[in-house]
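Got a sequence here, can you build the structure:
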Amino acid sequence: MNIKEVEELLHEFDQSSLREFAWNNGSDQLSFSKNDGHAAPAAAVANPVAVAAPVAPAASETAAPTEAVASANSSAEGEAVTSPLVGVAYLKPAPDKSEFVKVGDTVKKGQTLLIIEAMKVMNEIPAPADGVVTEIMVSPEDVVEYGQELVRIK
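Next comes the predicted model:
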């Protein structure tokens, strides 16, 4: 795929009702996003060969947030812990394990609050200080942006 084909695909995506589009052939990837109004990389391309049809979101991505996840519009107190990178947020260390933290839990400085997966690397997000979790502002497997508020600690 050459740059002209990528530009045409980007134009088609821009005109479509899709919010996100991603393609990966193992060594090369291409992704577009219209979410959050933040400037997202338009494309990261290195010799892609073909473009696959968009994949429907997994059931866990469309599921309602758990009770532990508070509304983004709530007025919870405390200091917000923000995302240091773009990636997928995981609130559990594994699907069959319990959450790292829940609202009301007391945490110690350095304790893992959640994990953000970026480029197949699991990045633990530690508590910046001792305190109590007053709000969890992301749902399991949410795609988070750099600087997005994740958890509030009082």
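
Only C-alpha atoms from now on, for both contacts and neighbour counts.
Noted.

Can you tell me which helices and strands the top helix by length along the chain packs against?
In the chain, taking DSSP state H as the definition, the longest helix is helix 3-15. Using 3 or more C-alpha pairs under 8 Å, 6 or more residues apart in numbering; DSSP states H and E as the contact test, no helix or strand touches helix 3-15.

To compare against the first, here's the next sequence to fold:
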Amino acid sequence: MNLNEIKDLMAQFDQSSLKEFSYKNGTDELVFSKNEAKLVAEASPAPQAQTTPAVEVVSESSASESVAEGDLVESPLVGVAYLAAGPDKSNFVSVGDTVKKGQTLVIIEAMKIMNEIPAPKDGVVTEILVENEEMVEFGKGLVRIK
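Alright, predicted model coming up:
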């Protein structure tokens, strides 16, 4: 499946009343869902290229206006961010926690695979920029470590 076909499917899904859609063809598998957190509901037209940058710019400007210091840990992929290993578990990290390099900060689920996002360095968490079960884009700030 080529990129234009994927974009076409995304546009059709976005304009439909469907809440979830999955497609599998040989080695290709796509899963679209509109069942996300409040922030994603506001950004539900995200598959349209013009809307996505505006939403990201607002998020980034909000983060830059905050007083928190430190290096930004960005999402290496698109998926759903989880701040804890399960609904009844405590968060991996909280603001003010001291973390060691390699310690899990967040898990991002993509294509039903749980990807642990490790701390790139030792430090203190100064800001958590995502909500639990929030849909994140590539490059979105997740955590700030000083």
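
Quantify their similarity with the TM-score.
Here the TM-score for the pair of chains, by TM-score structural alignment, normalised by the length of the second structure, is 0.66; 116 aligned residues with a C-alpha RMSD of 3.3 Å.

tell me which residues in the longest helix of the first structure are buried?
Of all the residues in helix 3-15 of the first structure, those buried under the rule 16 or more other C-alpha atoms under 10 Å are Val6, Leu10, Phe13.

correct me, but Ala22 of the first structure touches Asp28?
No. Counting by C-alpha atoms under 8 Å, Ala22 of the first structure does not reach Asp28; the two are 10.9 Å apart.

And Gly79 of the second structure? What does it align with in the first structure?
Gly79 of the second structure maps onto Gly87 in the first structure when the alignment is built from TM-score structural alignment.

residues contacting that match?
The neighbourhood of Gly87 of the first structure, defined by C-alpha atoms under 8 Å, 6 or more residues apart in numbering, consists of Ile116, Glu117, Ala118, Met119, Val143, Val144, Glu145.

Ile125 of the first structure: which of the residues you listed is nearest?
Distance to Ile125 of the first structure across the contacts of Gly87 of the first structure (C-alpha to C-alpha) is lowest for Ile116, with 7.2 Å.

Give me the aligned partner of the closest one over in the second structure.
Under TM-score structural alignment, Ile116 of the first structure pairs with Ile108 in the second structure.

so that match sits right up against Ala85, yeah?
No. When contacts are counted by C-alpha under 8 Å, Ile108 of the second structure is not listed as touching Ala85 (10.7 Å).

Who has more neighbours out of these two?
The residue with more neighbours, out of Ile108 of the second structure and Ala85, is Ile108; 24 against 13, by other C-alpha atoms under 10 Å.

so what's that one up against?
So Ile108 of the second structure contacts Leu77, Val78, Gly79, Val80, Ala81, Tyr82, Met114, Asn115, Glu116, Ile117 (C-alpha under 8 Å, 6+ apart).

at 6 Å what do you get?
Shown in contact with Ile108 of the second structure (C-alpha atoms under 6 Å, 6 or more residues apart in numbering): Gly79, Val80, Ala81, Met114, Asn115.

need the helices for the second structure, in chain order.
Under DSSP H, the second structure gives helices at 3-15, 38-42, 51-65.

Cys116 of the first structure: what's its closest spatial neighbour, skipping adjacent residues?
Careful, residue 116 of the first structure is Ile and not Cys. Excluding the flanking residues, the one nearest Ile116 of the first structure by C-alpha to C-alpha, 6 or more residues apart in numbering is Ala89, at 4.5 Å.

can I assume the one you found is in contact with Asp142?
Yes. If you go by C-alpha atoms under 6 Å, Ala89 of the first structure and Asp142 touch, sitting 5.4 Å apart.

So for the two, which residue has more residues nearby?
Ala89 (25 against 17).

Just the strands from the first structure, written as ranges.
Ranges of strands in the first structure, per DSSP state E, are 20-24, 29-33, 79-82, 87-90, 106-107, 112-118, 121-126, 131-136, 143-144, 149-153.
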